[in-house]
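Novice: Here is a sequence with its predicted model. Questions after.
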Amino acid sequence: MKGNELVRVIATHVFLQGTMGGMRLAAPLLALQLGYSAVAVGVLIALFAVTQMLLALPAGRYADRQGLKRPLALAVVAACGGSMLLALVPTFPAMCAAALLTGAATGMTTIALQRHVGRAADGPTQLKRVFSWLAIAPAAANFVGPFVAGLVIDHAGLAPADLQSYRVAFAVLALMPLISWALVRTLPEPPIAPPVAGARTTRAWDLLRDGMFRRLLFVNWLQSSSWDVHAFVLPILGHELGLSASVIGSILGAFAIAAAVIRIVLPMVATRTTERGVILAATLTTAVVFAIYPLLSSAWTMGLCSIVLGFALGAVQPMVMSMLHQITPHARHGEALGLRLMTVNASSVAMPMLFGAAGALIGVASVFWVVGGVVAVGSRAVWGLRAGAQSL
């Protein structure tokens, strides 16, 4: 895959997902300003993930059949439509509809672009490189979208944060997917892999019959759950230790920066690493950090642990994506990506509720230790990971 093509793919991802990032800032703020409760805002935020979870498998199969551009065209229409709906009708029901539409657009974009990059890459080494670069896009999108939305809300109205400024912000966010389409519409793509002649009709769930795919999905779930528990439980632990909100935010920020930095470094060392080696090192590091975290009382030492954890967890997704494209048939990459995205989103919805209940029952420190123990035991699954095409 050529460098300029990869840059266009990354920018496409940034602008389309940036629309959802901006909506996740602007829509809840407007809902609160209109007098809706925190519970209603929580439901609104959850809706951004619902369609990503429910439509992941259909979106994956559609990408397998149609390639890159048709799924991206649908994503652009959904993202633009959801944003413009709020620019025209800034009401709470419209916010809910817009959340569902922009969430669906982001999910379809993620699957289609990941599938395209995996198909266009030339060999395992380039797979690791391109997925490391592509993994930077969500972090950039989650900066660009909220930054643009916040800037417009503060300066585009007759007064900061008035209704007119929100309308303008939603209209500006609706333009970002159009930039994505301009970038991707002339992008060359490999031919769609034809179905095997005489092959029986398959279902996405058939992928789970393959032991290597199940193992990879389980390892990915371990890392995703570790990411979620850190984001959810660390603020509670910091509050119990009497740390200020800005200090807790700085610790979480250090984690995010480290996760982005390691994804910039990975392409440079791709030839000297294996996917299994990186995932195993990250898994063991995560288990050790989770064992240490509750024993710390200093913001500086917690920040250091956060950075180490960011390096570890940030390195995993590119390696998982590289292996996934090697162990699943070309004609079913979209299905595999959809199944992975569905499990990750389902975990992100369910795990915080489970962590919250567990924290109330056994204490926050124990949650870190329990999850760290599960990750340590689960590291055995990493030993069995092997890259190589499978016949599913």
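Specialist: Perfect, I can see it now.

Novice: C-alpha from now on. contacts and neighbour counts both.
Specialist: Fine.

Novice: Find the nearest non-adjacent residue to residue 289, please.
Specialist: The shortest distance from residue 289 to any residue that is not its chain neighbour, by CA to CA, 6 or more residues apart in numbering, is 6.3 Å, and that residue is residue 305.

Novice: Against residue 274, how distant is the one you found?
Specialist: Applying CA to CA, to the nearest Å, one obtains 25 Å for the distance of residue 305 from residue 274.

Novice: Second structure for comparison follows:
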Amino acid sequence: MVKHWFLNVCIATALLQAVYHAVRVLVSYRVLALGGDAVTIGVVTALFSLAPLLVAVRIGRAVDRRHAAAVLRTGVLLTSLGVLVIAVSGDLIVLGLGNVILGFGQILVTVAGQGFITLLSPPGELDRGFAGLTLGVSIGQAVGVPLVGVIAAGSSDGGVVETTLALTVMGVVALAAVPFAWPIRERPQPAGPPTPGDRQSVFSMISTTGMRPAVFSSLIVLASVDVVVAYLPVLGHEFGFSVLLVTLLLTARTAASIVSRAFLPWLLTWVPRSKLLVSATLCSALPTALLPFVPHPAVMALLLVVAGFFWGIGQPLTMTWVAGLVTAANRAAALSLRLTGNRLGQVLIPLAAGAAAGVAGTSSIFVITGGLLGTAAVSTWRAVSTS
């Protein structure tokens, strides 16, 4: 039987992730409409991750101290505010500010959601809990992106893509998460003062065997998804694809992640965890690198389905991997450390991608991303082979 708290976390996550993923696609089009280019998109995309990068572990500590509910509620409110600022932005500076606010909201919601899984899940159920949580992420992405694609396509005149109406709708979706996020509560803190060994330092956690390759694999997968979300609209624009077609291609990737996450508990009974962890980056590297060289929607959809399937496996498994490397009192902090790595990748890789696009064209972004996925596969293989 599905627990009430778990269902609420998954529904709130699905609604809010629909907002994050859809708005980030719209931001790329809004940057272009405001006179920006591929380099500008890289900078604005990095702003989403830059400021929250500094506070992720502190947020995790707050969740470990049983403040997950307050963190989640604050994240919902900041998400709504960020979407509003982006929707009314008339220049790139205000747009960038809105993306920073949205990024803060996203990190709060993400840390709180993962924290509830570690705090409230029964022992031995982390894989199932994280699979359900990330399934909510994928479902939200699958609904949000095509929804704004239809709205933007219907409100545009064939020239500049009009994004204000679609952003307004996403603001309403963010507010719809309120009745699901507000009732969730943590269990009371166990009586008695914490022992000196309860809290691990960031250095202690990152020095734990397996932590660095786990974080590296996670950040490369998430940054790869970000690169595809941010630059597939640019690539589609170069190929002459409509905004609706681009959003459908992105939805194909998301749908594949839904399938892999829905069947992850079953896959774990048949395929060793180590092989699934390696496959997350190994089997998505080539499809990502090939995207700019096959300007046919059906072939690109197939490549995105393959990449999306294996990316869908990677995120929940690295969550369990990271959470299992530390004590129970440090799991949210460790997951926040993983998110810090993710955000670092989300800052540096889009900036590098934007620079590469300015020099070598948009296609170079996907080739470099494929190479990074291959590097992460080697790192993960070495880690799981020696553990």
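Specialist: On my side now, so go ahead. The shown structure was predicted, so the numbers you read here are calculated from the model rather than taken from an experiment.

Novice: And the TM-score between these chains?
Specialist: Once superposed, the chains reach a TM-score of 0.75 (TM-score structural alignment, normalised by the length of the second structure), with 374 aligned residues with a CA RMSD of 4.4 Å.

Novice: Check the burial of the counterpart of residue 117 of the first structure in the second structure by counting its neighbours.
Specialist: Matched across to the second structure, residue 117 of the first structure falls on residue 117, judged by TM-score structural alignment. Around residue 117 of the second structure sit 23 other residues, with neighbours defined as other CA atoms under 10 Å.

Novice: cool, residue 273 of the first structure as well?
Specialist: Neighbour count for residue 273 of the first structure, taken as other CA under 10 Å: 13.

Novice: As a check, name the ranges of all helices in the stretch 101-250 of the first structure.
Specialist: Remark: helices of the stretch 101-250 of the first structure, listed N- to C-terminal, are 123-134, 136-155, 163-184, 211-240, 245-265; assignment by DSSP state H, counting those that start in this stretch.

Novice: quick revisit: neighbour count winner among residue 305 and residue 274 of the first structure?
Specialist: It is residue 305, of residue 305 of the first structure and residue 274, that has more neighbours when counted by other CA under 10 Å, with 22 against 16.

Novice: where's the more buried one, which helix or strand?
Specialist: helix 299-314 (DSSP states H and E).

Novice: For residue 341 of the second structure, see how far away the spatially most central residue of the second structure is.
Specialist: Using CA atoms, centre = their mean, the residue of the second structure that lies closest to the mean C-alpha position is residue 222, 5.6 Å off. Residue 222 of the second structure is 10 Å from residue 341 of the second structure, where distance means CA to CA.

Novice: same thing with residue 72 of the second structure?
Specialist: Per CA to CA, residue 72 of the second structure is found 21 Å from residue 341 of the second structure.

Novice: if you count what's nearby, which of those two comes out ahead?
Specialist: Neighbours of residue 72 of the second structure and residue 341, each counted by other CA under 10 Å, are more numerous for residue 72; the result is 28 against 24.

Novice: Secondary structure element holding that one?
Specialist: helix 68-88.

Novice: what helices or strands is the helix holding residue 305 of the first structure leaning on?
Specialist: In terms of contacts (3 or more CA pairs under 8 Å, 6 or more residues apart in numbering; DSSP states H and E), helix 299-314 of the first structure is packed against helix 245-265, helix 275-292.

Novice: Which residues are in contact with the aligned partner of residue 255 of the second structure in the first structure?
Specialist: Counting by TM-score structural alignment, residue 255 of the second structure lines up with residue 257 in the first structure. Residues touching residue 257 of the first structure, when contacts are defined by CA atoms under 8 Å, 6 or more residues apart in numbering, comprise 307, 310.

Novice: what's the spacing between residue 257 of the first structure and residue 274 of the first structure?
Specialist: Here the criterion is CA to CA. By it, residue 257 of the first structure lies 23 Å from residue 274 of the first structure.
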